[in-house]
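> Provide a 3D model corresponding to the input given below.
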Amino acid sequence: MVGDTHDTLTVNQEDPLTPIHGPEIFIGLVGPSGTDLDLLSSHLSKTLKNFDYKCHVITVSDIIKELRKFSNIPDKPEDARITKLIKAGTEIKETVGRGDILALLSIAKIRELRFAQLGEEKPYKPLSKVAYIFRSLKNPQEVQTLREIYGRPFYLISAYSPRDKRVENLTKRIADSHNSSSLTKYREAAENITVTDELEEGKKHGQNVSGAFPIADFFVNVSRINDVKNQVERIIKILFGFPFETPQKDEMGMYLAWSSSLRSSDLSRQVGAVIMSDDGEVLSTGCNDVPKFGGGQYWPDDTNDERDFQKGSDSNAIYKNRIIKEIVDLLYNEGAFDKKFGSSADNVASRILGPTGRSIFGGAQVFNLIEFGRAVHAEMAAITNAVRRGVSLQNSILYCTTFPCHNG
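Sure, this is the predicted structure:
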């Protein structure tokens, strides 16, 4: 019964009306540096084997090293290996202008695997009872491309581990690769890698695990080592249509946080948050948007709606533009700009704030300023909504659809 439920996901190429028995499954893994993806990948392979599936792990770093220019990336020391792989991956993406190029190269690897098994058969023909694990995806574009190409049989799993534990694990791996027992000596290297991996500043197609992580279908806490096996088995049961696996509290919390984000009309992005008690009761919700006079947040049918979209402008964007124009004006008057950049300070500023300038300076910290916006953080909205109603948040858990902002 389990297999029959999942069989409907893939079409038979020779007879489109007949489902394939044991269709291919595609699983992408997302995990910040220092997360134990070895453990997760191993349990996935073992569990799928119990369902009579053969697993192929497609390691993206190996694909990078297959390219001649990057074939000499060393296996040790660990900090040099990771740093050079990050730089290589970003260089490849920036060169071709596609953030999903490594995902496309991974798809080519699947075609090779199919061809090896089918011989002269067409390499796009799906194999029966085969699973492919992409290890690991580093930005949302890769995820989007894989979802568009494979559709429902593609699933994204994000591996979670607390930041301090990730840095600790990475520090130990780096120290071991240097044959050293001094963790203090290599902690800075681990911290730098962790920051770059989460979001590579100034690169349009750089590392962006922070963007890929929250869009997963499933989340696994790999810091609970003894429980990873159970978490993976539960996920695979869900994939195969087991009817009695209902949402856990964390999953329900994230779902409710996402649904809360739909209430936001913020002009930049929509963020949702929900606060739940230990036993899973909803205590409060919130989203990033302009707060309502008198408390709470606006609903569409409220009178005197003062949200930004009603005013037609974002105060934060206006102030950021003013800051940039002020800096340009000061530098221009001091002769810091060549006349070829513009005949006036306003002209130079317009170029910087236009599409061409943003493609160059888009990663600059000034473009990340959010201090001048009228909207409150989703987390703040959820907390103040609870306080306004006299709801205690002691021993509660807050779920949010994105990582905390720098001024959160």
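> use CA for all of it now, contacts and neighbours both
Noted.
> Thr95 in helix, strand or coil?
Recorded secondary structure, Thr95: helix (DSSP: H, G, I helix; E, B strand; the rest coil).
> do Phe244 as well
Secondary structure, three-state DSSP: Phe244 is coil.
> mind checking how far it is from Thr384?
37 Å (Cα to Cα, to the nearest Å).
> more neighbours: these two, which one.
Thr384 (18 against 8; other Cα atoms under 10 Å).
> before we move on, which element is that one in?
In the assignment (DSSP states H and E), Thr384 maps to helix 378-388.
> could you list the buried residues of that helix?
Across helix 378-388, burial judged by 16 or more other Cα atoms under 10 Å covers 378-386.
> give me the helices and strands touching whichever helix or strand comes after it, please.
Remark: after helix 378-388, the chain's next helix or strand is strand 397-400, criterion DSSP H and E. Counting contacts by 3 or more Cα pairs under 8 Å, 6 or more residues apart in numbering; DSSP states H and E, strand 397-400 is packed against helix 249-261, strand 272-276, helix 378-388.
> I have a second one here; can you model it like the first so I can compare?
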Amino acid sequence: MKNKKFVSELFLENGQFILVGLTGRTGSGCTTTANILEDEKTIFPDVSKLQGFYKGLDVHRYNIVKNFTENHWENFYSIKVSDLISVYLLTLTVEEASEFIFSSKNSISKQHLDLVLTGGVFSDNLLSKKFKNVIEHLLNHDSDLKLDVKTINKVISILKLVRKFTKQFKAELNEINSNLYVSAYQLAGKSIRRRGCIEVDFETNDFIPKSVFHLPETINRVIKLIRKNKRDKALIVIDAIRNPYEAKFFKDRYSAFHLISINAPDEHRTNYLRKLHKFSSDQIEEIDAVESGKGDNSYKHLTNPNVTKCIELSDIHIFNPKNEFDNDNILKAQLAWYVALMKHPGLITPTAMERVMQVAYTVKLNSGCISRQVGAVVTDDDNSIKAVGWNDVANGQIPCSMRSLDGLMYDFDEKIYSHYERNNSSFRNQAKGKLLTFRMIDSAGDVYRGRNLSYCFKDIHNSLDKDKKGNQVHTRALHAEENAFLQLAKYGGVGIQGGKLYTTASPCELCAKKAYQLGMSEIIFIDPYPGIAQDHIINIGSKSPELVQFRGAIGKSYHRLYEQVIPIKDELDYLLE
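Predicted coordinates for the structure are as follows:
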């Protein structure tokens, strides 16, 4: 018995507290995932029901994790970000809420909206009347969070009522316009990140930097209450994280945090939104544009949703085909896989796809690009690695991260700065203006002291060449995939025909053509890069490579999930003794 207790205590920390954040594009299945994790009696499918999703050794791996998860299942507590946005909304009057929601979509009738809010669930506003002090206390981050039983029970009661409110309010808004709920709550998120509350004219008011973390701090206060209520043993899922700084907030605070991206094929996702939610193609494009971080407001990179970046930051990627809307078997199977590993690290070994993508994820850190680091790996058809690459300048040149505006202006080092950069007056004036802006903003030298003020040559050059803005020809760097391909030419490659290309992004049009020409059978990617590589380059001809979205754990989670706490042999021996 002592040995069994010893073994259980070794794994106790993993099972005591698990925090999962979900991210993904609208319609990908984040809410479905949260509902599965929240279910007290989730049943995981047999491998025969997965349509060949797992093959080879992965079949045996799945059977092991399925058996473990079913025997150790504990449901998660779901914190829905939409519910907390509802809490912020419920601090407004009916008139204020109507004006704010109207500003999110001016194509609707203000009179109709007023009637719906006045006669609907919002007008009751019982939550803010009955629990006004508790709500204000929860949203006031300057006050200490009371962890007494009375406060905890009140907040949990509020959140249960808010969930019912959100569901009914969503239905009422969508009766006015099919995507009014999405656009209104997206706008509310922007307002909270900019001002720490919901305001009609938030975009014209001053940006309050600490507001970027206001929503995640509110979530964090709820997490603390739940942990206290459950005496520190808590499995919690956040549905869903849409801003990368919110993801970073939890990554920095909790070692037990895993950011999981739910990825559905675009065709499946858009069909789902059209058929079940009656969204038009224009409405889907509008939602995707907002979620990709686009927008013309100031501080948009801080305040706007950016699901693309959240997917890039994710620790675990789950593939969710939605060609059969009610069939969640493949989604459930992957959840069984990773919940088992969260509770018992090292229970199984990584898949071949995870092993190779982890290499690509690791080598991307060598990149000297100051915009985005990308890694790539080329393998044969059996996933044996033949070449690696990352986006960077040619061998012998100095990466962008190691050059500076000061050096460009004053050093004139011909080995670091090109003849064009040292002599073209238009380019130098543009670069000098950028340097002066840095100095003007930071006249005291407090912010940029000791920092290398590196710059992107392509950005400066394309800002001068208005007709060719974004032209990839002007970049100094080779793409990661291109670099990996060139290693094959430089050192020789064997057995590449029919091989695979792994990339932490996905290939652009130029690299897609090279992959096609090399005879790659598969291109495994994490998140699609904007462009027409798939529709124009890859899906044509008789030998086109198959595009496969990566599924699995990478980065910190790869080690946290697959490294054994103690060797399995020792664990079993302790249990036997």
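> TM-score of the superposition?
Remark: TM-score between the superposed chains equals 0.71 [TM-score structural alignment, normalised by the length of the first structure]; 341 aligned residues with a Cα RMSD of 3.9 Å.
> possible to save the helices and strands packed on strand 397-400 of the first structure as TSV with distance to Arg135 of the first structure?
Converted to TSV, these look like this (distance: least, Cα to Cα, whole Å):
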stretch	distance to Arg135 of the first structure
helix 249-261	23
strand 272-276	29
helix 378-388	32
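> so how far is Ile208 of the second structure from the counterpart of Leu199 of the first structure in the second structure?
If you follow Leu199 of the first structure across to the second structure using TM-score structural alignment, you land on Gly293. Taking Cα to Cα as the criterion, Gly293 of the second structure is separated from Ile208 of the second structure by 19 Å.
> higher neighbour count, those two?
It is Gly293, of Gly293 of the second structure and Ile208, that has more neighbours when counted by other Cα under 10 Å, with 21 against 12.
> how about Glu245 of the first structure: what's its closest non-neighbour residue?
Ile238 (6.5 Å; Cα to Cα, 6 or more residues apart in numbering).
> thought Gln231 was touching that neighbour, still the case?
No: Ile238 of the first structure is beyond contact range of Gln231, at 10.9 Å (criterion: Cα atoms under 8 Å).
> and those two? Which one has more around it.
Applying other Cα under 10 Å to Ile238 of the first structure and Gln231 shows that Gln231 carries more neighbours, namely 19 against 16.
> and the helices in the stretch 51-200 of the first structure?
60-66, 78-96, 101-118, 140-150, 163-177, 183-198 (DSSP state H, counting those that start in this stretch).
> alignment lookup: Asp266 of the first structure to the second structure.
Using TM-score structural alignment, the equivalent of Asp266 of the first structure in the second structure is Cys369.
> tell me if I'm right that that match and Arg403 touch.
No: contact criterion Cα under 8 Å: Cys369 of the second structure and Arg403 do not qualify, at 10.8 Å.
> neighbour count for these two, which is higher?
Cys369 (24 against 18).
> give the contact list for that one.
When contacts are counted by Cα atoms under 8 Å, 6 or more residues apart in numbering, Cys369 of the second structure touches 391-392, 399-401, 477.
> ok, now Ser463 of the second structure?
Counted by Cα under 8 Å, 6+ apart, Ser463 of the second structure has contacts Lys469.
> any idea which helix or strand carries it?
Counting by DSSP H and E, Ser463 of the second structure is found in helix 457-464.
> measure the residue lying closest to Gly272 of the first structure once chain neighbours are set aside to Thr384 of the first structure for me?
Leaving aside its sequence neighbours, Gly272 of the first structure sits nearest to Ser261 (Cα to Cα, 6+ apart; 3.7 Å). Distance, Ser261 of the first structure to Thr384 of the first structure, by Cα to Cα: 16 Å.
> also Leu331 of the first structure?
For Leu331 of the first structure relative to Thr384 of the first structure (Cα to Cα), the value is 43 Å.
> and if you look at Asn72 of the first structure?
54 Å.
> ditto for Glu94 of the first structure
Applying Cα to Cα to Glu94 of the first structure and Thr384 of the first structure gives a distance of 43 Å.
> tell me the contacts of Gly24 of the second structure?
Shown in contact with Gly24 of the second structure (Cα under 8 Å, 6+ apart): 30, 240, 242, 261-263, 307, 310-311.
> could you report the neighbour count for the counterpart of Leu235 of the second structure in the first structure?
Under the alignment (TM-score structural alignment), Leu235 of the second structure pairs with Ala131 of the first structure. Applying other Cα under 10 Å, we find 24 residues neighbouring Ala131 of the first structure.
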